[in-house]
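Undergrad: build me a model:
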Amino acid sequence: MSAKDLTVLIGVILIIVMLVIPLPGGLLSFLILINISLALIVILVTMNTQEPLDFAIFPSLLLLLTLFRLGLNVSTTRSILSEAEAGGVIETFGNFVTGGNPFVGFVIFLILVIIQFIVITKGAERVSEVAARFTLDAMPGKQMSIDADLNAGMITEQQAKERREKIENEADFYGAMDGASKFVKGDAIAGIVIVLVNIIFGFIIGMTQFGLSFSETVDVFLRLTVGDGLVSQIPALLIATATGIIVTRVAAEGNLSHDVTTQLFRYPKLLYIAAGTVFFLGFTPINFGLTTTIAALLAFGGFYINRAQQKQEDIQEQFEEEADESKEITSPENVVQLLNMDPIEFEFGYALIPIADANQGGDLLDRIVMIRRQLALELGVVIPVVRIRDNIQLNPNEYQLKIKGNEVAKGELYMNHYLAMSPGIEDDSIDGIETIEPAFGLPAKWVSEEMKDEAELSGYTVVDPPSVVSTHITEVIKKQASKLLGRQETQQLIDHLKESYPILVDEVTPDPLAVGEVQKILGKLLDEQVSIRNMPIIFETLADYGKMTNDTDLLAEYCRQALSAQITKQYASENYDMKVITVSPQVEKKIADHVQQTEHGNYISMDPETQQRIIEAVQQQVNQSFVQEGSPVVLCSPAVRMYLKQLIGRFLPDVVVLSYNELEPDLEVESAGVVNVS
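TA: Okay, the predicted model is just below:
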């Protein structure tokens, strides 16, 4: 057995001895100081523990200290009543606290007892009881959590065992504290009873056995009793406080002192408010110098803490940045991250930053949001988020638009200028930088703000740079919409349709048409600017014809015919008529005769010379009609529409080709020319 174990055993034996054998005053004084020291050590230890289990012996120690203090009370009571003295410590406490007035000392003792019994002891007892109950109730859930982590491979068997032991120890600790807190309560009651006994029997013994007068009895026995009560209640108060601290302790990063200073002064600006409040109290009858001093201390504390927090935040931020950079460089996954590609990217030179920076009045981000909403309504496609960033490799006034990493458009803007598009007749008085309008390829000029009004009076269409770039983005995305519609996006559209039309969707996909085939059909419609917003009609058509053929080109033609009302409204004029260029029967026959049918689909196979003649004939009619009536529509029979579009699409991408079945019967059609070749 070690020396430490013997010390504890001998201490317990001495406590028992104190209950039986009278002790001299000098030894009592020594033991009283030991009692105060032990109480002070206990409260300091409880303040510096991070978790209650770090001081798991506390319930047993609480019992031993209570027994030691009661043994001292018995010994001091015996000494006071039998010899009218109890050592220098008790007498010193009695003289110092009472200040020559025993009744004042008695009042102070009562106040200490009330504080300990009603405030601290009652609260600690209640917290111990609730903590024990909640800990026991939470044990099954914690055990299940450990088992789940173990089954998922998140912890090892050894870690699970340690966590189970910790839960069991917590339950035992809080259960023991629930019982040990009753000792604190009983100790407070015993202290009151002992003091009353000392006073009552001290008066009787002093006046009968020692022959003292009433005033002498009050001076001797009340003073000694108050001193004895104080040297007993002070360590009892420390132990009760330590009990309250340890049962109210929650898991934290540091000890009590660290947590108090960290959390109490976490918001230094509040110290300024407190300082201002205390300062204004000085204008009341309260001492102005005192309030000003305290307010200055609070304000200085707020300033000091705020500066320290700022330094700590700067250091932490720098450390995190260095850690992130180190992690990014050394992480094996950083190469994989480089493979990620934004669907749409808009990059611009540094001179164009004001159009995107909201702090400088730029509204490009809001315009992009409106573009996405507009295209969702017009095309029925959810456009991905546009990644906007500056690029120092571009010219200062240059911008470019990328679709899946490939540049599809670029342009140039001049800040503090306006784009003036010609009405058809140039006005030489309008000075500006010659350019081409990026969205539609029209001749234009960049004019200064002073020239803006004059250009408008001359008939020019004048727009600001943000409107130019947003229009350009809109038109480019319209043309590239089919490239943005992948299988994932198609599945999202199908899932959205299925919420309202589950039976219709189940009839189309995954059988007879897979998601990829549906995506190709929708892409072909978008290639020719046909909105796919009306998904129910498209799927109704696919349900009707999907079982007869899996040719996506042919199915797209059927969908176009089903969307005839939509297509007619899209290209008809306000008077519900349409200028068209018809295709002669000879040209249609040439095209139909050169259609090749294969197992992979149908395509047109025509000699280059004939192709060139047809393309030139269409180009001639389009140019003539454009001068006379504006951009016309080429109209042909349904059997050759798809192949005619394939034939001229590469050379005349903006020419709209429709079939008779794609127009409503009540539409008035007027021929503006005929495509014919010899």
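Undergrad: contacts, neighbours, all on C-alpha from now
TA: OK.
Undergrad: elements contacting the host helix or strand of Glu347?
TA: Under the criterion of DSSP states H and E, Glu347 resides in strand 344-348. For strand 344-348, the elements it packs on are strand 386-390, strand 398-403, judged by 3 or more C-alpha pairs under 8 Å, 6 or more residues apart in numbering; DSSP states H and E.
Undergrad: and these, which is most packed in?
TA: Ranked by mean neighbour count under mean count of other C-alpha atoms under 10 Å, the helices and strands packed on strand 344-348 are led by strand 398-403, which reaches a mean of 21.
Undergrad: one more, so I can put them side by side:
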Amino acid sequence: MKARDLSVLLGVILIIVMLVVPLPGWLLSILILCNISLALIVILVSMNTEEALQFSIFPSLLLLLTLFRLGLNVSTTRSILSEADAGGVIDTFGSFVIGDNALVGFVVFVILVIIQFLVITKGAERVSEVAARFTLDAMPGKQMSIDADLNAGLISEQQAKERREKVEKEADFHGAMDGASKFVKGDAIAGIIIVLINIIFGLIIGMVQKDFTFTEAMNTYMRLTVGDGLVSQMPALLIATATGIVVTKTTTTGNLGSEVTGQLLQFPKLLFIAAGTIFLLSFTPINFFLAVAIAGLLALGGYTLQRQTEEPAASESEEDKQVEQSESMNTPENVVDLLNMDPIEFEFGYALIPLADKDQGGDLLDRIVMIRRQLALELGIVVPVVRIRDNIQLEPNAYRLNIKGNEAASGELLLDHYMAMSPEMDDEEIEGIDTKEPAFGLPAKWISEDDKDEAELSGYTVVDPPSVVSTHITEVIKRFAHELLGRQETKQLIDHLKESYSILVEEVTPEPLSVGDIQKVLAKLLRESVSVRNLPVIFETLADFGKMTNDTDLLAEYARQALAPQITKQYAGDDMALNVITVSGQVEKMIAENIQQTEYGNYLALDPDSQEQIVKAIHAEAEKMTLQEETAVVLCSPAVRMYLQQLVERFLPQVAVLSYNDLEPSVNVQSIGVVNPE
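TA: Next comes the predicted model:
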């Protein structure tokens, strides 16, 4: 055990001993001086810390110091009442304050006690209580601010984590200070009671047991009581003051000395006004030379500070700054920083700045927070932070969404309009600017706010611009989710799963499958709009088939079959009914006969004419389903599903290709079309 730790433990044991065992006067004097020294150290440390959390041990330390002081009070009271002696320190303090008149000295001591209890201790208690309440009330707002900065790309994930921990620690600290301040108040009350006990019982013991006269007993026990009270209340006063300093240290960024001098003397001209006021007082019966001297010091201080603020040191500091900037730009670290690329970046023209500016009512940052949470539930991955920035190179009303540095989508918003969508009707009475809904490509109009109610009555779906862009961002991220899931993100998912399913994870990775293999399986599922949130089921499948094959495409097919309940729910809904386009046996045979098997995997080697015929047939049937407002679903055998999906996704990405094994046996499948080559 370290010497520091041992010293604290021995100190606690000593406190317990003080409460039981009588101590000699010389040892009490040593402990009293130690108590005063500790109190001085505490208040000096509290004045020099820049923020409250730098002295986070203060609540616990406050309890130990209070217990130590009370232990000293018990020991000194025992010595005063039993021996009429409590060491040289108490006797010296008492004699210094009492002087020749015991009554006047006692009155001075009472005033000190009143100041300690009513002003310092009570004020520190109230400040601690208010600080704790307001800190707890402000926690949700601070957390939302951190999330907003994180989504705006102003801070990293690690910085956000550190800020959240700091907010939690601040709440815990102020809560602890609220409780600990009650001990300070109790200590002050106990000190007053102990003083009364020492005086009353001291007089009784002195006159009854020691045969002192009333005057002798009064002088002796009054001196010792006042001395004991002083050596007890002085450290208590310092500790209570330190408590107030620590809990009020919320808006300053430096230590107390620099903040006081820096802020109190920030306006040198006011010192001249104060000097003039004091100089005028010299013409009253107040001492002329004293008033003039103080006024002169104030004026000299104001002149000196004003000269310091007016010195032309800006050019020198600017040169130093330029030198530092030039040196820093030549360092390799800054060059490396330029290589960083945001996974998701949302850029917009200057006319759309109110969309993201909270001061102008913009809530885009909050919406993106909700989008990330929604996609985490839907897709089962943690979507990276969306970096939001304005770009003057874009058109004023334009925006652009980049995925890994490449443009993934773009659009245009009119903030003073609403988007009205109606794919089936076109009311000529509704005037507006023709456009297309960016997420799904539906025909739409930008209408003014005056036409909003009329458009809604006419059957249009009316959406405000923030909702339009939020929907667009959501759909684009869904479409590119497989690109956003890299090895690092996959490792995070595996680590999260390992907390609950450690044996399952150990059976899958690093053998027989690497993190890269698992990432390919998950990315393939996401590419085909299959959520990977049910990781335990996926890993169970990988554990079963990973030792048989390392073909990630084939493993993804096995995972799809294990996720059949989820896929069925996704496409069939609650009524378990699904309309599909079936693939004829001729087409399936054509695909099966043209599968090429290589050491790098299998692929479909179908001639271009046959591919075109199959795609045209699927496209024709899919259009019929779209007209009926149904999702186009192609159903085929498990043996060819993977290869048909590879063919279809290049030309018809909106069409889903399922196998019979992807669906639950209980689902009611209805074929409304058949894919046949021409």
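Undergrad: re the thing from before, who's in contact with the strand holding Glu347 of structure 1?
TA: Contact with strand 344-348 of structure 1 is made by 384-391, 394, 396-405, as judged by C-alpha atoms under 8 Å, 6 or more residues apart in numbering.
Undergrad: which bit of structure 2 covers it?
TA: Counting by TM-score structural alignment, strand 344-348 of structure 1 falls onto residues 344-348 of structure 2.
Undergrad: now swap in stretch 60-72 of structure 1 and tell me
TA: The aligned range for stretch 60-72 of structure 1 in structure 2 is empty, by TM-score structural alignment.
Undergrad: for stretch 93-110 of structure 1, same thing?
TA: Stretch 93-110 of structure 1 maps onto no residues of structure 2, going by TM-score structural alignment.
Undergrad: distance between the ends of that stretch?
TA: Length of stretch 93-110 of structure 1, first residue to last, C-alpha to C-alpha, to the nearest Å: 15 Å.
Undergrad: got the buried residues for it?
TA: 93-95, 97-98, 101-103, 105-106, 108-110 (16 or more other C-alpha atoms under 10 Å).
Undergrad: ok, which pair from the residues you listed is furthest apart?
TA: Farthest pair in the buried residues of stretch 93-110 of structure 1 (C-alpha to C-alpha) is Asn95 and Leu110. Separation: 16.6 Å.
Undergrad: who's in contact with the closest residue to Ile36 of structure 1 other than its chain neighbours?
TA: In space, and not counting its chain neighbours, Ile36 of structure 1 is closest to Pro235: 5.2 Å by C-alpha to C-alpha, 6 or more residues apart in numbering. Shown in contact with Pro235 of structure 1 (C-alpha under 8 Å, 6+ apart): Asn35, Ile36, Ala39, Leu40.
Undergrad: likewise Thr461 of structure 2?
TA: Counting by C-alpha under 8 Å, 6+ apart, the residues that Thr461 of structure 2 touches are Met419, Ala420, Met421, Ser422, Ala455.
Undergrad: return the subset of these lying in strands.
TA: With DSSP state E as the criterion, strands contain Met419, Ala420, Met421 from among the contacts of Thr461 of structure 2.
Undergrad: surely the first one is in contact with Asp464?
TA: This points to Met419 of structure 2. Yes - between Met419 of structure 2 and Asp464 there is a contact under C-alpha atoms under 8 Å: 6.3 Å.
Undergrad: higher neighbour count, those two?
TA: Remark: of Met419 of structure 2 and Asp464, Met419 carries more neighbours, 28 against 17, as counted by other C-alpha atoms under 10 Å.
Undergrad: measure that one to Gly459 of structure 2 for me?
TA: Distance from Met419 of structure 2 to Gly459 of structure 2, by C-alpha to C-alpha: 13 Å.
Undergrad: swap in Glu333 of structure 2?
TA: With the distance defined as C-alpha to C-alpha, Glu333 of structure 2 ends up 58 Å from Gly459 of structure 2.
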